[in-house]
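Q: Just the structure for this:
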Amino acid sequence: MDTPTELGEFLRTRRARLRPEDVGLVSYGARRRVPGLRREELAQLAGVSAAYYTRLEQGQSGNASEAVLDALARALRLSEDEHAHLRNLARPGRARRRPPERPESVRPAVRQLIAALDVPVIVLDRRSEVLAWNPLGHALIAGHLDPTAPDRPADRPNLQRMLFLDPHTRELYPLWEEEARRAVASLRLAAGRHSDDRRLAELVGELLMKSPEFADLWARHPVRNCVSGVKLFHHPVVGELELTFETLRTADESGQWMLMYSAEQGSVAEAGLRLLREAEVHPRRAAARH
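A: The predicted structure follows:
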């Protein structure tokens, strides 16, 4: 990814969302040619020269100090996730020669763990590619796909690609726009952390070309580390489900993480998951008899 360009675009979107009066500057009512703060105004708030800030936004200065980045984050009122994203864009890791990529695999202990859990679980890499799922995880988010697909690197589903390009997945989320915003915000954060990841850049490029909705959201530069929350599903087998999700990173250096769903005890959603579990088990028993 073109990190200097990404940095400039990110800074411009954050300038655009602030008005002078929001940050204590006097606006004299003159017609403004740009939305939000001007470069000069942001530079003043951050305590840097306008010329230096302009070079930074144009990608011509790759040595911004931590103090400058912190000052910009304060002036722009960035969230903690946005502040981290700014650092990633301003100080990208040096490009390094990578060995040929091998398909990622899930450790046997992790597979054993997710098989033992009685809730939907999906194991993902940093690109949102499905590396493994337990039967309930598969039944919840991708019952229309081959359950063995994650075992074949060439066929592995990708949650981002499914959300924007698969009509079955779109129908799964009654609040699809909310889910899409959350997904793009997480992908933005991953892209900033791993700017030299070729396959991640290719995923973004594919979605930009094939999904106008993704392209619109991507241009807004949302950034958020979505580690927990609530999602509403309209499942084709069991109907409405309101589930809590949590994400857990594996303890190794693989960058893999587990997406886990659960329902409130005694809720309609808990009954729905129980029905989904039974619907998943019975066909497999029937197949085993044949």
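Q: Could you use CA atoms for every contact and neighbour count after this?
A: Noted.
Q: The helix or strand containing A201 - contacts with which helices or strands?
A: Per DSSP states H and E, A201 falls inside helix 198-210. Applying 3 or more C-alpha pairs under 8 Å, 6 or more residues apart in numbering; DSSP states H and E, one finds that helix 198-210 contacts helix 159-165, helix 212-219.
Q: list the contacts for Y53?
A: 39, 43 (C-alpha atoms under 8 Å, 6 or more residues apart in numbering).
Q: Report the secondary structure state of it.
A: Using DSSP: H, G, I helix; E, B strand; the rest coil, the secondary structure recorded for Y53 is helix.
Q: next up, for comparison:
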Amino acid sequence: MDGDLGDFLRSRRARITPDEVGLPSHGRRRVPGLRREEVAQLAGVSVDYYIRLEQGRGPSVSDAVLDAIARVLRMDETEHAYLRTVARPRKEQQRRRPAAPRVRPGVQLLLDSMERVPAFILGRRMDILAWNALGDAVSGFSRMDPAVRNIPRQVFLDPAARDFYPEWHAVAAQTIANLRIDAGLHPDDRELCALVGELSLKNEDFRRLWADHQVAACAYGVKRVRHPVAGLLTLPYETLAVPSDPDQTIVAYTPEPGSETAERLALLGSWKATKAATIS
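A: Here you go, the predicted model:
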């Protein structure tokens, strides 16, 4: 996506004060945080070089320069990796149209064998590609329109999302921070550009959070949901890469055995199975 590198660097500059890096802060400053020339000075590059880099007009940039900029702007590991990605996009991958995502039967079988654990698979753009029975019981994936079965759309466009996620603002920020990583890896993804454009147009919160340019991987954590049948569920989660399909990630909710949430999930699974048997 055009401008991602410049927007990202400007957002990182804005959060660092001169005092934090040992520079004088007196005098009138037109922008919050560090100036371009201050970043260049601290990173050991010319001002012109840094300006061209931030404007997306710079030459191929070395690891050493990116490492220095990341150090000056106090980036964490995820932000540092994102900087390298957007500074040197993989052009050869951008020209290829990605094949339609397909979950291998063996991976689906693995999901289905996880009977006590809600689990699902995310693909590019955080599309929901597959799930097991308990994952569906918790999140209702099978009831979603396949054309819009996507986590960002669900979080920002589904009116029920704010009730479903008691900590909706945290979930929304986390969703965008993770989507940013996908955008950095695939800057010319037309479907991703369309998704960002749609959500920016339809949701003010998405538009504001996307402009913040936060970057974070959702490798593990805890999510709380308010289920209409099971009630409040506290769901620790872990994510696992699918080695044969690098764009796919297994997300599994792993409540503590014997916990109230684990007991509620067991009841929810039984309720789901009984309902399915009645319908059939």
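Q: care to give me the TM-score?
A: Overlay of the two chains. TM-score (TM-score structural alignment, normalised by the length of structure 2): 0.95; 278 aligned residues with a C-alpha RMSD of 1.5 Å.
Q: so the helix holding A201 of structure 1 aligns onto which residues of structure 2?
A: The alignment of helix 198-210 of structure 1 onto structure 2 (TM-score structural alignment) covers residues 190-202.
Q: Who are the packing partners of the longest helix along structure 1?
A: As assigned by DSSP state H, the longest helix anywhere in structure 1 is helix 268-289. On a contact count with 3+ C-alpha pairs under 8 Å, 6+ apart, helix 268-289 of structure 1 meets helix 135-142, strand 239-249.
Q: Go again with 6 Å.
A: Contacts defined by 3 or more C-alpha pairs under 6 Å, 6 or more residues apart in numbering; DSSP states H and E place helix 268-289 of structure 1 against no helix or strand at all.
Q: what's in contact with it?
A: For helix 268-289 of structure 1, contacts defined as C-alpha atoms under 6 Å, 6 or more residues apart in numbering pick out 238, 241-242, 263.
Q: out of these, which one sits closest to Q112 of structure 1?
A: Taking C-alpha to C-alpha as the measure, Q112 of structure 1 lies nearest A263 of the contacts of helix 268-289 of structure 1, at 22.1 Å.
Q: Now do the same for the closest one: its match in structure 2.
A: That one, A263 of structure 1, aligns with P255 by TM-score structural alignment.
Q: What separation do you get for that match and L265 of structure 2?
A: Relative to L265 of structure 2, P255 of structure 2 is positioned 9 Å away (criterion: C-alpha to C-alpha, to the nearest Å).
Q: How about G221 of structure 2?
A: G221 of structure 2 is 18 Å from L265 of structure 2, by C-alpha to C-alpha.
Q: Those two: which is more packed in?
A: Legend: neighbour count by other C-alpha atoms under 10 Å for G221 of structure 2 and L265, higher for L265 (23 against 11).
Q: I'd like to know how many residues surround R182 of structure 1.
A: Neighbour tally, R182 of structure 1, other C-alpha under 10 Å: 16.
Q: Could you do V34 of structure 1 as well?
A: 10.
Q: What sits closest to it if chain neighbours are left out?
A: A16 (7.6 Å; C-alpha to C-alpha, 6 or more residues apart in numbering).
Q: quick one: what's aligned to that neighbour in structure 2?
A: A16 of structure 1 maps onto A14 in structure 2, by TM-score structural alignment.
Q: What of A142 of structure 1?
A: Using TM-score structural alignment, A142 of structure 1 sits opposite G140 in structure 2.
Q: and the gap between its match and K272 of structure 2?
A: Distance from G140 of structure 2 to K272 of structure 2, by C-alpha to C-alpha: 11 Å.
Q: Equivalent analysis for A177 of structure 2, please.
A: 33 Å.
Q: Compare the two and say which is more crowded by neighbours.
A: More crowded of A177 of structure 2 and K272, by other C-alpha under 10 Å: A177, with 20 against 17.
Q: who touches the alignment partner in structure 1 of that one in this structure?
A: In structure 1, the residue matched to A177 of structure 2 (TM-score structural alignment) is A185. Taking C-alpha under 6 Å, 6+ apart, we find A185 of structure 1 in contact with 222-224.
Q: Closest one to A109 of structure 1 out of those residues, please.
A: R224 (29.9 Å).
Q: Helix, strand, or coil at the closest one?
A: coil.
Q: Same check on V123 of structure 1?
A: Going by three-state DSSP: V123 of structure 1 is strand.
Q: Doesn't K231 of structure 1 belong to a strand?
A: Yes. Judged by three-state DSSP, K231 of structure 1 forms part of a strand.
Q: distance of it from P222 of structure 1?
A: 19 Å.
Q: repeat for R38 of structure 1
A: For R38 of structure 1, the distance to P222 of structure 1 - C-alpha to C-alpha - is 21 Å.
Q: Likewise for E179 of structure 1?
A: Distance from E179 of structure 1 to P222 of structure 1, by C-alpha to C-alpha: 13 Å.
Q: which of those two has more neighbours?
A: P222 (20 against 16).
Q: How about the secondary structure of the closest residue to the more buried one other than its chain neighbours?
A: Closest residue to P222 of structure 1 apart from its sequence neighbours, by C-alpha to C-alpha, 6+ apart: A185 at 4.7 Å. Per three-state DSSP, the local secondary structure of A185 of structure 1 is helix.
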